[in-house]
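K.L.:
how would this look folded up:
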Amino acid sequence: MITRAITLLALNLFFASPSEADSVNLNVLVDGIKQETGTIVVRVYNKDNWLSDAPLQTASLALPADYSGSAVTIPMDIALGNYAFTAYHDLDDNGQMNKTVIGLPAEPVGLSNDHKPRFGPPRYRKAEITIGSDTSEIRISLD
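P.N.:
Down below sits the predicted model:
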């Protein structure tokens, strides 16, 4: 009886615990970098918090003093699911994306799924991508 209870408890813990298969190591390749200073910032959103001040996850990479390229790779560990990613180049390292007087980005910005909004704010469904167990890299191009 005790052996059966221990076995059931162990099985319950095994199936209730998240496994490594529930997340992936994702490389976010950000290209279109035109200045060699500042910080590249990547933010991850779901449908409910799209473009809020509280992204699900944020990763950043300060460009080293000897940087001379046009792309960087930022590693992230992310749970499987549907997300939209934003990236921007914080040119002045003030920790936020600068905007124009009418609210448009004043620093280079890009979205997942190569979404480039023409009028109005970016749409989550157009930037949404599925991160599956076989996803190892996504690309975001800065404009």
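
K.L.:
when you work out contacts or count neighbours from here on, use the C-alpha atoms and nothing else.
P.N.:
OK.

K.L.:
so where's the longest helix in the chain?
P.N.:
helix 2-16 (DSSP state H).

K.L.:
that helix: which residues count as buried?
P.N.:
For helix 2-16, the buried set under the neighbour-count rule, 16 or more other CA atoms under 10 Å, is empty.

K.L.:
next SSE after that helix?
P.N.:
strand 23-31 (DSSP states H and E).

K.L.:
which other helices and strands contact that following strand?
P.N.:
strand 71-79, strand 137-141 (3 or more CA pairs under 8 Å, 6 or more residues apart in numbering; DSSP states H and E).

K.L.:
compare with the first, here's sequence two:
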Amino acid sequence: MKKLLFTITVFAMSFTMNAQEETGITLTVVIQNVLNSEGHILSGLHNETTFMKAEGIKTSKDKAEAGELILTFENIQPGDYAFSVLHDANDNNRMDFATNGMPTEDYAMSGESLPMGPPTFSDAKFTIEGEDKELTLRF
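P.N.:
A predicted model of the protein is given here:
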């Protein structure tokens, strides 16, 4: 009897634990126009607190492959976010700039505006609500 009770308890716990792991929303980011296979693609999902100040709340580092890259981030809670991506061709883990201040590596940012200078969170902001979301960014 104890063995049966133990088995039922473990079985019920496995369902509860799996349900907790599957909460939140899935964000799929399609990055188009990766020009070559040099280096890595660095990306980050940010909230207003981390945007342009700290590591994203979800990040990835993927080997660059010419063409298109699809990234998936799971268990995202509803709210306002911004997404940034950099093709770090020389693998130095940062964006490189020319002497005139212009970036020398490909990058993309969520949002609709094309600001002159560094973007603000409101420039790059998008909202995740109650369902899965897909973003398409182009280098």
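
K.L.:
out of the helices and strands packed on strand 23-31 of structure 1, deepest packed?
P.N.:
strand 137-141 (a mean of 19; mean count of other CA atoms under 10 Å).

K.L.:
that one corresponds to what range in structure 2?
P.N.:
Aligned by TM-score structural alignment, strand 137-141 of structure 1 falls on residues 134-138 of structure 2.

K.L.:
give me the contacts around stretch 60-78 of structure 1.
P.N.:
23-34, 36-42, 59 (CA atoms under 8 Å, 6 or more residues apart in numbering).

K.L.:
what about it, distance to the chain center?
P.N.:
13 Å (CA atoms, centre = their mean, to the nearest Å).

K.L.:
cool, and stretch 100-118 of structure 2?
P.N.:
17 Å.

K.L.:
among the helices and strands packed on strand 23-31 of structure 1, which comes closest to R4 of structure 1?
P.N.:
Across these, R4 of structure 1 has its closest neighbour in strand 71-79 (33.2 Å, CA to CA).

K.L.:
what range in structure 2 does the helix or strand that comes right after that closest one sit on?
P.N.:
Next helix or strand after strand 71-79 of structure 1 toward the C-terminus (DSSP H and E): strand 81-90. Residues 79-88 of structure 2 are the counterpart of strand 81-90 of structure 1, counting by TM-score structural alignment.

K.L.:
for S141 of structure 1, give me its contacts.
P.N.:
V30, D31, G32, V109, G110, L111, D114.
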